[in-house]
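Chemist: Please work out how this folds:
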Amino acid sequence: MTSQKVIPARNWGQRAAAALLIALVALLLFMVGTSRHISWSAIPQYIFDETILDGIRLTILFTVLSMIISIIAGAILAMLRLSPNPILAGFASLYIWFFRGTPLLVQIIFWFNIQLFIPSIDVGAIHIDMNVIINAFVAALLALSLNEAAYMAEIMRGGLMAVDNGQNEAAKALGYTPTQAMLRIIFPQALRVIIPPIGNQTISMLKTTSLVSVVAAQDLLTRAQNIYARNFLIIELLIVASIWYLVMTTIASAIQFVIEQRLGKSTNQASGLLQSALRLMRAEGRNG
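Modeler: Here you go, the predicted structure:
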């Protein structure tokens, strides 16, 4: 019997679509690259400009602080949402509903103008002017953190619910208290589900910080806007900002990948040890 050679069918439609896509991208690059209205020599000049670098530092600071605050607040909200107490669960649900349902840009502007209806805080002899407390940096940080906390709460709640209930029962059988079971057994395993979306949210936050430019919070985009307001190199400075955003998100993606790889190994080991211990206890119970 002679063997028959399988010849894959040619999909001319896909090839034509790919060729058209390549042609369109090449045409776009040619139009941009040959444009006489873009001063390409100005882009290297501003890539490492000190003003731009200061904006990058503040963008990273916004991202790190807002993610730390939102992760802590999100964990608390997730536990409240899963609480059997209807008041606690209701508060968490209301918080998540409100902050996910209103635009972040509106929240930034709201916090920046909060002194319009709360001009000061007066407690006895203590007088605190809101203009002193809520400056552009604080307003932006509050808006970013409180908004992101709502998303973190849902991410963490989903991660905790993804852990099999048998893990909790196994922890109880080993004598763990509910708090110990959550911190040592449930939460470490939930991290496998939680970490990827947290990494994605962090990358998204790097770009979302550009919204704080509406209150002149001196992030990367704000610094770029300040420069092109003087020299009118609008497209050039926007390209510089875009390059740095791409660099930061690429680095963040690489860090996320490494964390996911290491976390996956450690949580698999922890789950395996717990299951082995539980099987041993069951075997001893049957023998007893």
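Chemist: CA only for contacts and neighbour counts going forward, please
Modeler: Fine.
Chemist: Tell me where the stretch 1-150 of the chain has strands.
Modeler: 120-123, 126-129 (DSSP state E, counting those that start in this stretch).
Chemist: Turn these into CSV, columns for mean neighbour count and distance to residue 148.
Modeler: CSV is the format used below for these (neighbours: other C-alpha atoms under 10 Å; distance: least, C-alpha to C-alpha, whole Å):
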stretch, mean neighbour count, distance to residue 148
strand 120-123, 12, 26
strand 126-129, 11, 27
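Chemist: Show me the one of these that comes nearest residue 135.
Modeler: Closest to residue 135 of these is strand 126-129 (C-alpha to C-alpha; 11.0 Å).
Chemist: could I get the strands of the stretch 1-150 of the chain as CSV with distance to residue 208?
Modeler: Output for those, formatted as CSV (distance: least, C-alpha to C-alpha, whole Å):
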stretch, distance to residue 208
strand 120-123, 30
strand 126-129, 29
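Chemist: To check against the first, give me the structure of this:
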Amino acid sequence: MNTTYCPVRKPRPWGQIAQAGVVVVALPLIIWPFVSSDVFDLATVGRYLFSATIVQAVWSTLSLATLSTALAIVLGTVIALARISENAVLRAAATGYIFVFRGTPMLVQLLIWFYAVPRVIGQISLSVPFTDTVLIPQQPASAFFTPFIAGLFALTLAESAYMAEVVRSGIQGVDQGQRDAARALGLRRGKIIRQIVLVQAFRIVMPAVGNQYIMMIKNTSLAYAIGYSEILLSVSRVYYTNFKYLELLLVAAFWYLVLTAAITVLQHFIEKRWPAR
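Modeler: Take a look at the predicted model:
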């Protein structure tokens, strides 16, 4: 019996081709007016793009954003666990925390930590209990709460409220049957949370955590208001002297895009290395 096989022909993706064509045509039409106009002095952009001042500001931005996000993940996880706790007091406290820090603008929180909190505290000192080891010698709180420290406190506490809800959604996304099975095997609740639930929860919420990290990179620009030398403040100090506002803002936008691209690549690698399922 002779069997004739006919090759399967895939339909031509005319829709995708048309969409790609629109993008290819539209991009030059959008970019060319900016490049060809006399509004931007590209020589000035090139001169400041990799200057020592700007590169240092990029590092300051990355340092503050990374440290704030890392601390927010830890604190947010604790708040998320309190949010789903069987203890009504813990649930209420976590709910109130999230309400306050998500409900007030991050800029307001930055200003409070830099201007109000030092006046409330007055003097600050810190030592290890029952020893003579002094971690922070007694000093005015205003000297301790530098723009970096105030920014770190404000951004961490504000971001932890958002991160708590992200982690809580991941915890609730873990199959309840796995917890029941672990409990049936005699595992304690703490061990179930640490070794089964949180491990899977963080895999589930990894895209959201990466997105929050990117948002934090941009939120560091709010520290401009308290004098922290991040990207926006650094470029503003330059354009206040040479009046090249648009060129220096292009430099800032370039570096924000570079940092966002780097985090996106890192996030993609982590998601492939540790997939949600």
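Chemist: Tell me how they score on TM after superposing.
Modeler: TM-score of the superposed chains, computed with TM-score structural alignment, normalised by the length of the second structure, equals 0.84; 257 aligned residues with a C-alpha RMSD of 2.8 Å.
Chemist: Show me what residue 219 of the first structure aligns to in the second structure.
Modeler: Residue 219 of the first structure maps onto residue 230 in the second structure, with residues paired by TM-score structural alignment.
Chemist: wait, which of the strands of the stretch 1-150 of the first structure is closest to residue 88 of the first structure?
Modeler: Using C-alpha to C-alpha, these put strand 120-123 closest to residue 88 of the first structure, at 27.1 Å.
Chemist: what's the closest one packed up against?
Modeler: For strand 120-123 of the first structure, the elements it packs on are strand 126-129, helix 130-133, judged by 3 or more C-alpha pairs under 8 Å, 6 or more residues apart in numbering; DSSP states H and E.
Chemist: what do you get if the cut-off is 6 Å, keeping everything else the same?
Modeler: strand 126-129 (3 or more C-alpha pairs under 6 Å, 6 or more residues apart in numbering; DSSP states H and E).
Chemist: just how off-centre is the strand it packs on within its chain?
Modeler: 35 Å (C-alpha atoms, centre = their mean, to the nearest Å).
Chemist: Now do that strand: everything it contacts.
Modeler: For strand 126-129 of the first structure, the external contacting residues (C-alpha atoms under 6 Å, 6 or more residues apart in numbering) are 120, 121.
Chemist: and with 10 Å instead?
Modeler: With contacts defined as C-alpha atoms under 10 Å, 6 or more residues apart in numbering, strand 126-129 of the first structure is touched by 115, 118, 119, 120, 121, 122.
Chemist: Make TSV out of these and add distance to residue 132 of the first structure.
Modeler: Shown next, in TSV, are these (distance: C-alpha to C-alpha, whole Å):
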residue	distance to residue 132 of the first structure
115	10
118	12
119	10
120	9
121	11
122	14
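Chemist: hang on, the earlier thing: quick one: the match of residue 219 of the first structure from residue 256 of the second structure, how far?
Modeler: Distance check for residue 230 of the second structure against residue 256 of the second structure: by C-alpha to C-alpha, to the nearest Å, it reads 11 Å.
Chemist: cool, and residue 200 of the second structure?
Modeler: 31 Å.
Chemist: can you check residue 164 of the second structure too?
Modeler: Taken as C-alpha to C-alpha, the span from residue 164 of the second structure to residue 256 of the second structure is 26 Å.
Chemist: Counting neighbours, what do you get for the match of residue 219 of the first structure?
Modeler: 26 (other C-alpha atoms under 10 Å).
Chemist: do residue 283 of the first structure as well
Modeler: Neighbour number of residue 283 of the first structure under other C-alpha under 10 Å is 11.
Chemist: Tell me which residue lies nearest the centroid of the first structure.
Modeler: Closest to where the C-alpha atoms of the first structure average out (C-alpha atoms, centre = their mean) is residue 201, at 1.8 Å.
Chemist: That one -> the second structure?
Modeler: Per TM-score structural alignment, residue 201 of the first structure is aligned with residue 212.
Chemist: Next: residue 133 of the first structure.
Modeler: In the second structure, residue 133 of the first structure lands on residue 144 (TM-score structural alignment).
Chemist: Looks like residue 246 of the second structure contacts residue 240 (just checking).
Modeler: No - if you go by C-alpha atoms under 10 Å, residue 246 of the second structure and residue 240 don't touch, sitting 11.6 Å apart.
Chemist: ok, these two, which is more surrounded?
Modeler: For residue 246 of the second structure versus residue 240, neighbours defined as other C-alpha under 10 Å are more numerous around residue 246 (15 against 10).
Chemist: Now do the contacts for the more buried one.
Modeler: 39, 40, 41, 44, 45, 239, 252.
Chemist: Okay, it and residue 47 of the second structure: tell me how far apart.
Modeler: Residue 246 of the second structure is 14 Å from residue 47 of the second structure, by C-alpha to C-alpha.
Chemist: ditto for residue 18 of the second structure
Modeler: Distance from residue 18 of the second structure to residue 47 of the second structure, by C-alpha to C-alpha: 40 Å.
Chemist: can you check residue 79 of the second structure too?
Modeler: For residue 79 of the second structure relative to residue 47 of the second structure (C-alpha to C-alpha), the value is 46 Å.
Chemist: These two: who's more crowded?
Modeler: residue 79 (26 against 11).
Chemist: Now do the same for the more buried one: its match in the first structure.
Modeler: That one, residue 79 of the second structure, aligns with residue 77 by TM-score structural alignment.
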